[in-house]
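Q: Build me a model:
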Amino acid sequence: MRATLKTNRGDIALALDAEHAPCTVNSFAFLAKKNYFDKTACHRLSVATGLKMLQCGDPTGTGSGGPGYQFADENTEGATYPKGTVAMANAGPGTNGSQFFLVFGDSRLPPDYTVFGNITHGIDLLEKVGKGGDDGSSPAGGGKPKMKVEIEDTTLADR
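A: The predicted structure follows:
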C-alpha cells in the first residue's frame, strides 16, 4: 500500500509495509480514510545527533493526543531506523495509536518502535524542515518545528 501526505511544504510519499506490520498499516489506513490526519500539524522535530525525525499524527498538536485506542507493537525485533524509515511513536510497549515519525537521517533508537514503511519521496522536504530547527519545547528532546508542517490531506493507493 502507498500513502501520500499532502503537506503545506509539499508531498511526502510513503510505501507501507502491511506484510510485516499489518495492524499498524490497517490502523493508519483506517484513520487516513476517516480524514483523521487532515489539517493536523506535525508537532515534534528532532535534529539531535542520533535522532533526526519529524513526528506527526496527533490532532491536538501536543504529543498526547490519539485516536482513543491503542494496539500492540509489531516488527520491532532487531528494528533499526535509517534515513527514510516510517515508524510509530509510542509511550511504551503496546501504546501505539496515531502518532508516527518520519526519519530524515540515520537515527539510533532502541528497537521499541514499530517500523511500518519507508519514505519514497519527500526526504528533501524533511531535511529542509530539519535545517530550520525546532523551538526546544519538548521534554523528550527537540520541539515544534520552526518551519511549520501541516498535513492537509492523506491519500492511499494499493500500489
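Q: alpha carbons only for contacts and neighbour counts from here, please
A: Will do.
Q: What segments of the protein are strands?
A: For the chain, the strands defined by DSSP state E cover 2-7, 10-16, 40-41, 44-48, 51-56, 85-88, 100-105, 115-121, 150-157.
Q: what's the closest of those to residue 139?
A: Residue 139 lies closest to strand 44-48 among the strands of the chain, at 10.6 Å (C-alpha to C-alpha).
Q: Not counting its own residues, what contacts that closest one?
A: With C-alpha atoms under 8 Å, 6 or more residues apart in numbering as the test, strand 44-48 has contacts from 52-56, 63, 130-131, 133-134, 138, 141-145.
Q: Another sequence for comparison is provided below:
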Amino acid sequence: MPSNEQRRAAAKRKLERQLANRAERARRRKQLTIAGSVLGVVVAVAAVTGVYFLTKGEDNQNSASETKDASLSAAAPPAAKAKPELVDCTYRDGAKPADKPVQKPSKAQGIPTTGGDAKVSVSMDTNQGPIGLTLNNAESPCTVNSFVSLASQNYFDGTDCHRMTADETLKVLQCGDPTGTGMGGPGYEFDNEYPTDQYAEGDPSSQVPIDYKRGTLAMANAGPGTNGSQFFIVYGDSQLPPQYTIFGTVDENSMATLDKIAQIGQDNSNGPGDGKPNAPVTIQSVQLD
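A: This is a model prediction of the structure:
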C-alpha cells in the first residue's frame, strides 16, 4: 500500500502532466498558418507577407470529455441581417502582387443580393470528383462576386488544395492558392462579410468560436479585411471564431467527394492532424451552372 509520501509524489506528477497538457493545448489554440510552415509568426508580419491563418481548436490528444465540452461551448452562427438589394464592394490592392495573372472584379458596384440573384450555382471539377457549390449572395455578396470573377478568369484551374486538417474541432480542406504554399493570392483583398459583419467592432463575442457546419464554404485570411482567393471547405463540423467569411455551401451529393479525400487522410507535414492531403486534390475547373 503506498505511503502518504508516495501518494503526494504521484499527485504532484499528475498535476505536472495536467499543467503541461493545458499549456500545450493553449499553444495549439493560437493561430497557425494555412501552410503550417511558419508557426508562431505574428499577424502583423502575416498581413505584409500574405501568410494566411486559421484558428485551430484543441489538439487531438484531448480526452473524450474535453472534446465534448469544446463542442458544446461553440455557439450557432448568428442570424444574418438582411442586406440592401444592391451593395457596393471595394477591392483594394494587396500587400503583394498576384501570384497568377488575374484582374480585380470588373463589376464592384450594384451587386444584387435578392430574388434570383440571391443564390449562385457553381460546379467545381477536381481530379478526385465533382464538387457542386451554392454561393450565397444574400449574405456575402462581395465575396461571391470575387469568387465568380476569379473563376471566370480560370484563376483556380490547375491549382492544388494544399492543406487538410483532421482535428476534433477543425476538419477543413484548404484551396485557392496557385502557389500551393498557403501564401499565394490574387493581388487584391477585401473585407470580411457574414458572420463577421454581424458583430460590432470590438465585441468580445466576435472571438468566441461558433459552429462551422459540415458542407460550409468559407474564406481563409491573414486577419480582418485580407480576404483574397484562398478558401476552405468544411468536411466535418468544426469550431472557429466568426472571423472567416461564410459564402456558400457544398451540395449534399458532392460531400461524397470530400469524404473520400478525408478518408485517405493527410501527411501531418504541418504537425499532428495538419498537412497536405494524401490524395492530391487538383481543381480542374470552376464554372457557373
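Q: Out of the contacts of strand 44-48 of structure 1, which end up buried?
A: Buried by 16 or more other C-alpha atoms under 10 Å: 52-56, 63, 130, 133-134, 138, 142-145, out of the contacts of strand 44-48 of structure 1.
Q: Okay, buried residues for the lengthiest helix in structure 2 please.
A: In structure 2, taking DSSP state H as the definition, the longest helix is helix 4-29. By neighbour count with 16+ other C-alpha under 10 Å, helix 4-29 of structure 2 contains the buried residues 25, 28.
Q: On the C-terminal side of it, identify the next helix or strand.
A: Once the chain leaves helix 4-29 of structure 2, the next helix or strand it forms, by DSSP states H and E, is strand 31-33.
Q: Nearest spatial neighbour of the corresponding residue of structure 1 for residue 178 of structure 2, chain-adjacent residues omitted?
A: Under the alignment (TM-score structural alignment), residue 178 of structure 2 pairs with residue 59 of structure 1. Nearest residue to residue 59 of structure 1, sequence neighbours excluded (C-alpha to C-alpha, 6 or more residues apart in numbering): residue 40, at 5.4 Å.
Q: Neighbours of that neighbour, how many?
A: Applying other C-alpha atoms under 10 Å, we find 19 residues neighbouring residue 40 of structure 1.
Q: The one 3 residues further on too?
A: As a burial measure, the neighbour count of residue 43 of structure 1 was computed by other C-alpha under 10 Å and equals 24.
Q: can I assume it is in contact with residue 63?
A: Yes: counting by C-alpha atoms under 8 Å, residue 43 of structure 1 touches residue 63, with 6.7 Å between them.
Q: longest helix anywhere in structure 1?
A: helix 22-33.
Q: so it aligns onto which residues of structure 2?
A: Matched against structure 2 by TM-score structural alignment, helix 22-33 of structure 1 falls on residues 141-152.
Q: what comes up buried for that stretch?
A: Of the residues in stretch 141-152 of structure 2, 141, 142, 143, 144, 145, 146, 147, 148, 149, 150, 151 count as buried by neighbour count, 16+ other C-alpha under 10 Å.
Q: just checking, residue 161 of structure 2 touches residue 172?
A: No: if you go by C-alpha under 8 Å, residue 161 of structure 2 and residue 172 don't touch, sitting 10.5 Å apart.
Q: Give me the residues contacting stretch 57-77 of structure 1.
A: Contacts of stretch 57-77 of structure 1 (C-alpha under 8 Å, 6+ apart): 20-21, 23-24, 36-37, 40-44, 93-100, 111-116.
Q: With stretch 89-107 of structure 1 instead?
A: Residues outside stretch 89-107 of structure 1 that contact it (C-alpha under 8 Å, 6+ apart): 27-28, 31, 49-58, 66-73, 80-88, 112-114, 119, 123, 126-127.
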